[in-house]
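Asker: model this:
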Amino acid sequence: MNEPERQEHSQFSLLKSKRFAPFFWTQFFGAFNDNVFKNALMALITFGILSSGMELNQMNNLGAMLFILPFFLFSALAGQLADKYEKAKLIRYVKLFEIFIMVVGGLCFWFQQTWGLMLLLFLMGTQSAFFGPVKYSIIPQHLKPDELVGGNALVETGTFLAILLGTISAGVISDLENATRILPFVVVILSVIGYLVCLKIPLAPAPSPDIRVRFNPFTETWKTVQFSRQNKPVFLAIMAISWFWFLGAAYLTQIYGFAKIDLQGDQSVVMSLLAIFSIGIAVGSLLCERLSGHKVELGLVPLGSIGLSLAGLDLYFQTPPAQAAELIGLATFLSQSNSYRVLLDFMLIGIFGGLYIVPLYAMVQQRSEEASRSRIIASINIMNALFMVVSAITGILVLGVMDLSIPQFFLILAIMNAVVACYIYSVIPEFFMRFLIWVITHTMYRVTHTNLDKIPESGPVLLVCNHVSYMDALIIGGACRRPVRFVMFKPIYDLPVLNFIFRTGKTIPIHSRKSDPETYESAFKRISEELRDDEVVCIFPEGKLTQTGGIDEFKNGVEKILQQDPVPIVPMALKGLWGSFFSHKDSKALTRLPRRFWSKVELVAGDPIAPENTDARQLQSAVEQLRGNVP
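Answerer: Next comes the predicted model:
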């Protein structure tokens, strides 16, 4: 499949694939059923149909604690089991356990056994804790690398839509006169459907069948978190994911009070806010596939975090003062001037949340070792649960002890998110570097690429390309799925702003042997080290930007590289950059005002060339053929 065909290949086609569709619907019906059960239970307790003898707030907090506690107790064990055993079979056992829970839960609804239902929240949390590591670690086993973002986007979309539909369904059913007689049939039927669908999930072989499973909730939980810290970028991605759940839990928890107290809205207003937030998550998740070009694009993470803070700030400033003497319905709410701004803010929080979370999950899956991936995912569940508990405590402190309003709490969340984002991007500048590349290549240029699948998915590769502008490396780096180490003329490497991107991307500066012999020798040493570490290295054999728009003579440095490390070479050609602000057409680059934006640029890759008997002239000819007559 060449690159244009792959770009047209929609992520929704995965819903027709046997590799993904059964898993997607298993996850969807599980999340849907969980939310029908939990929300119906809380609604029936709220309206006094089920009695408990405790205050409503105490029951809500107890229910939340019972559901979250198993993630601390069992996630480490779940991660070990998911690495040790075949995953499709594990999912079937988990779904059978769900049927058992729902049958017992149905009986408790029927006979109105409130405390039995509360205990089942603990068992539901246990089932979710065991499903989590399998859920995210099975995706990269069944999907190709260029499907990871689309697959994760669909899972996040399905999850939040299931939460929304489950919440709405629970509200509708709990309003019925015979709700406790209807709910048993609903939850059991949904669990059975989920089990029948999971039978179609393809086999996912155990990556580490020889590991020894240990069950000690406290020591193994600590060991699992410590284990995930061995890979610093992955661990910080996990922390960033958990921060999202901190934010998400804070917003979702306060939506009910915000709608009632600050918007003076009834249950219909609450549902509209929940719906718009969930739809926003779905839209943002699905946008990731289009904006990332079918690869794990970390540049979307800063975009998401910036949007989360801006939307949160706007929500604080646009909240209308409460004026109504009684609660208003959705129609009255929508007739108010600021209502659409509030809805837009919740939509944007959802959209930017989707842009933020999907690349992070895909990054963890991509960069964690297959043999230990499930245990890494288990640490995500542990940290998510911890951050959600901290989120609840933060809400209690801010709204209770400090006696601030909910809009003020939203303002604090927006500021905290900005601080956390700055910290993460300072520790791992790769996120911000990828963001700058993404912004530049999506504002100044419309980049299309052809046959980039010619670049091998693993092993050392040398890319050779014509050199037209200062943006060449950014465009190539933004288009390629694998990280690329660029060999770059030192004066270009030292340019302000771009130098940050080049340094963060581990670019290799080079100069002529005559002008700077130390840099020259150091560059070839670094090139050899990167190739021997199975990395992708890209060089511009012309040695400088073209002055004419044509391709200058390739220098023999490429031959020196291949003599020392005979690796496959992939020729590439850039088209459409001649005449841009960053090229030397008519005058020196960067010395005139930009004349065009969103210009069409094409990157073309050719068939890999064996290193034996390959010289600079042959590679120049290959690049010229790929470029054709378009400078």
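
Asker: use CA for all of it now, contacts and neighbours both
Answerer: Fine.

Asker: what about the residue nearest in space to the middle of the chain, which SS state?
Answerer: With distances taken as C-alpha atoms, centre = their mean, residue 358 lies nearest the centre of the chain, 1.8 Å away. The local conformation at residue 358, judged by DSSP: H, G, I helix; E, B strand; the rest coil, is helix.

Asker: show me the contacts for it.
Answerer: Shown in contact with residue 358 (C-alpha atoms under 8 Å, 6 or more residues apart in numbering): 149, 152, 153, 156, 285, 288.

Asker: let's see 10 Å
Answerer: 148-157, 241, 284-289, 296-298, 300-301 (C-alpha atoms under 10 Å, 6 or more residues apart in numbering).

Asker: Write a PyMOL command that selects only the buried members of those residues.
Answerer: Filtering those down to the buried ones (16 or more other C-alpha atoms under 10 Å) takes a single PyMOL command:
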select buried, resi 148+149+150+151+152+153+154+155+156+157+241+284+285+286+287+288+289+296+297+298+300+301
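
Asker: Sketch out the helices for the stretch 51-200 of the chain, chain order is fine.
Answerer: 56-84, 87-110, 114-142, 148-174, 179-198 (DSSP state H, counting those that start in this stretch).

Asker: Reformat the ones you listed as a markdown table; add distance to residue 373.
Answerer: Compiled in a markdown table, those are given as follows (distance: least, C-alpha to C-alpha, whole Å):
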| stretch | distance to residue 373 |
| --- | --- |
| helix 56-84 | 7 |
| helix 87-110 | 12 |
| helix 114-142 | 6 |
| helix 148-174 | 15 |
| helix 179-198 | 21 |
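
Asker: quick one, which of those helices is nearest to residue 430?
Answerer: helix 148-174 (18.2 Å; C-alpha to C-alpha).

Asker: that older thread, out of the helices of the stretch 51-200 of the chain, which comes closest to residue 333?
Answerer: Minimum separation from residue 333 across the helices of the stretch 51-200 of the chain (C-alpha to C-alpha) falls at helix 148-174, 19.2 Å.

Asker: coming back round to it: how close does the residue nearest to the centre of the chain get to residue 296?
Answerer: 9 Å (C-alpha to C-alpha, to the nearest Å).

Asker: so what sits against both of the two?
Answerer: With C-alpha under 10 Å, 6+ apart as the test, residue 358 and residue 296 both reach 148, 149, 150, 288, 289.

Asker: quick revisit: which one of the helices of the stretch 51-200 of the chain lies nearest to residue 431?
Answerer: For those, proximity to residue 431 was assessed by C-alpha to C-alpha; helix 148-174 is nearest, at 16.3 Å.

Asker: Would you do the same for the sequence below? I want to compare the two.
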Amino acid sequence: MLLTKRFLPYFATQCLGALNDNIYKNVLLLLVTFSQVNNLPISVDMFVNLAAGVFILPFFLFSAHAGVVADNMDKAKLIRRLKLLEVIIMFSAALAIVSENYMMMLLLLFLTGSQSAYFGPVKYSLLPQALKEDELVTGNAWVEMGTFLSILIGTLGAGILVSDNNATLWSALTVAALALAGYLSSRAIPALPPQGAVQKIPFRPLSGTWRSIQKARQTPSIWMAILAISWFWFLGATYLTQFPNFAKLHLHSGATVVSLLLGMFSIGIAVGSFVCERFSFGHVELGLLPFGVLGLTVFGVDLLWAIPPAPADASFVYGLQTFIAQSQHYRVMLDFFMIGVSGGLFIVPLYAFIQTRSAKGECAQAIAANNIMNSLFMVASALLSMLLLGVAGWSIPQLFLLLAVMNFVVALYVYSQVPEFTQRFISYLLSHVLYRVTVTGRDKIPKEGAGIIVSNHVSYVDALIIMGASTRPIRFVMDKSISEIPVLKYLFRHAGVIPICSPRQSEATYNQAFESIHEALANGELVCIFPEGRLTPDGELGEFRPGIDKILARDPVPVVPMALNGLWGSYFSHKDGHALTTMPKRFWSKVSVNLTDVVDGQDANRYALRDAVAHLLHKY
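Answerer: A predicted model of the protein is given here:
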């Protein structure tokens, strides 16, 4: 995938853009801070803070408009236009650097932020259009790796450029050359036309910003994913901002150690992104999120106790070599690296989730809302740091401890609001810790629209296993007695399970189940039915009851036959006694979820569907 034309030119373009943004921004700040500039109309401190605000302001103003633009024109053409604009901005910036016109450089920083604000939505919304579904997590992993390594290289590179005797000349040539390289790479991106109906694009910065946020909030799962990503940027911005003072005050180290810690953090995010890709097994896997959350909290707390004692000589300052030579610093380095790894595990599935769950033709607008919230959270992180460190007199380790605790609280809130995240986690544990689940034919599940999955019924955890096999949410039709099992009933309730029983037990429950199925299919949802009507008592496939025929007579939607193999004999099946009553005997056993071609609902009936499931059971 990496070397394909549909990904490599885009990847190179976005990496070069992120690299150039960070080199230019840091060159400006370093030149102003360390060159003893005397012709500024404002103080250096004011200039530095103003520069930070000037770069982030366009994300508030223009992200909403950028999202609409990206959804309504060819994404490749839009990227080329934005990269051409970057060439113009950076050539102007090169002249401003050489002439040491710092106020002009500040204005151009605003234009750079504006260009980045328009590039942000198309950067992520391009991926689900250019990549296959099983490549989406990998693509996001590469993007996150490229972004954070570009931030690292840009930050370090700016320091190297400014330290040279011909700092202004080399800085000017670098930003101009990177902009030109980015434009040239963008010309190789293949056409990506808009997926929805093209709309008029009014330019309303502030009102558009609020409207974009309101639209994202209409889908609770996407909104919670946006808040979770924004929280990560809150954490990341706080860590990155406090690195210099933390190294100086608490590690008694110089600038080279700051670069080391920044490197550990950024490389950790890159590693975490690919760990996520490796353990997502080819699809969007929200089950990995809790591992990222736990890591951010555990290693954030451990950082407080990892700080080594101060050197005996209070004036001693560690350089890079002396810092690495002391084993007492390894724990601090490991903590920052693992915080980065945890961040990669946390952020990659969330971006992929937004891309797959956004309505077709509206992905860029969801990403735009995400960028707006990211900016708000980063501003909030700066305000909180100033309040606690400046006004309240807290230390930086205390601030880091607060972040770790807040991270756990935020996670609890997000998981309480979107139970699907919890369900995916439990499904992941079942599929990859308790069992070894493989899925064959995942692509047979309809990507959108109403559909029915019919499966054999082997154990009490069938629904959780199937849930993990699908990237789409599924409404399960389940025997009422199973849906009310202690502990599991809370998961089933939040998953929108439709309880059913025989009309002899409760005619009202029976009739309501069919009404709920009809409503779900009318809403374009995916419904899973176990037509046997009960767990198998002997491991064999039972007869399919007429309920499936009744459903298809009213709603003849596409049907996907599915077979579960390997769950018979588990603790959750009825082998050797009633399920959940015997001691668990099998761990890490192989389980397979197998799907075959979609059957037209007009032609489907219970006998043909049973034959299809039986064939899958025999085949696998």
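
Asker: Make a markdown table from the shared contacts of residue 358 and residue 296 of the first structure and add distance to residue 388 of the first structure to it.
Answerer: Formatted as a markdown table, these follow (distance: C-alpha to C-alpha, whole Å):
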| residue | distance to residue 388 of the first structure |
| --- | --- |
| 148 | 26 |
| 149 | 25 |
| 150 | 26 |
| 288 | 25 |
| 289 | 28 |
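
Asker: Widest-spaced pair of the residues you listed?
Answerer: Spatial extent of these (C-alpha to C-alpha) is set by the pair 148 and 288 at 10.8 Å.

Asker: which ones are touching the counterpart of residue 246 of the second structure in the first structure?
Answerer: Aligned counterpart of residue 246 of the second structure in the first structure: residue 258 (TM-score structural alignment). For residue 258 of the first structure, the contacting residues are 251, 252, 264, 265, 270, 273, 319, 405, 406, 407, by C-alpha under 10 Å, 6+ apart.

Asker: got those as CSV, with distance to residue 131 of the first structure, neighbour count and secondary structure columns?
Answerer: Conversion of the contacts of residue 258 of the first structure to CSV gives the following (distance: C-alpha to C-alpha, whole Å; neighbours: other C-alpha atoms under 10 Å; DSSP: H, G, I helix; E, B strand; the rest coil):
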residue, distance to residue 131 of the first structure, neighbour count, secondary structure
251, 25, 23, helix
252, 23, 14, helix
264, 39, 21, coil
265, 37, 23, strand
270, 30, 19, helix
273, 29, 23, helix
319, 39, 16, coil
405, 37, 15, coil
406, 34, 21, helix
407, 35, 19, helix
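
Asker: Nearest to residue 171 of the first structure among the residues you listed?
Answerer: Looking across these and measuring by C-alpha to C-alpha, the closest to residue 171 of the first structure is residue 270, at 11.3 Å.

Asker: For the closest one, give its distance to residue 130 of the first structure.
Answerer: Residue 270 of the first structure is 31 Å from residue 130 of the first structure, by C-alpha to C-alpha.

Asker: check which helix or strand covers the residue of the first structure most remote from its centre.
Answerer: Relative to the C-alpha centroid of the first structure, counting by C-alpha atoms, centre = their mean, residue 514 is the outermost residue, at 46.9 Å. Per DSSP states H and E, residue 514 of the first structure falls between elements, in no helix or strand.

Asker: before we move on, the earlier item: residue in the second structure paired with the residue nearest to the centre of the first structure?
Answerer: Under the alignment (TM-score structural alignment), residue 358 of the first structure pairs with residue 348 in the second structure.

Asker: So that match versus residue 286 of the second structure, what's the distance?
Answerer: 9 Å.

Asker: again, but for residue 449 of the second structure
Answerer: 22 Å.

Asker: thinking again about what came up before, of all the shared contacts of residue 358 and residue 296 of the first structure, which comes closest to residue 181 of the first structure?
Answerer: Nearest to residue 181 of the first structure among those, with distances taken as C-alpha to C-alpha, is residue 150, at 39.9 Å.

Asker: Now do the contacts for the closest one.
Answerer: Residues near residue 150 of the first structure by C-alpha under 10 Å, 6+ apart: 10-14, 143, 156, 285-290, 292-296, 358-359, 362.

Asker: likewise residue 259 of the first structure?
Answerer: 265, 266, 267, 268, 269, 270, 271, 272, 273, 327, 328, 406.

Asker: Could you do residue 77 of the first structure as well?
Answerer: Applying C-alpha under 10 Å, 6+ apart to residue 77 of the first structure gives the contacts 129-130, 133, 213-217, 220-221, 224, 375, 378.

Asker: What's it aligned with over in the second structure?
Answerer: That one, residue 77 of the first structure, aligns with residue 65 by TM-score structural alignment.

Asker: and what of residue 438 of the first structure?
Answerer: Matched by TM-score structural alignment, residue 438 of the first structure corresponds to residue 428 in the second structure.

Asker: So residue 535 of the second structure is in contact with residue 455, correct?
Answerer: No - the pair residue 535 of the second structure / residue 455 is not scored as a contact, 11.2 Å apart, by C-alpha atoms under 10 Å.

Asker: In terms of neighbours, single out the busier of those two.
Answerer: Between residue 535 of the second structure and residue 455, counted using other C-alpha atoms under 10 Å, the more crowded position is residue 455 (28 against 22).

Asker: matching residues in the second structure for stretch 218-235 of the first structure?
Answerer: Going by TM-score structural alignment: stretch 218-235 of the first structure matches residues 206-223.

Asker: ok, and for that stretch, which residues are buried?
Answerer: Neighbour counts over stretch 206-223 of the second structure (16+ other C-alpha under 10 Å) mark 208, 209, 212, 213, 216, 217, 221, 222, 223 as buried.
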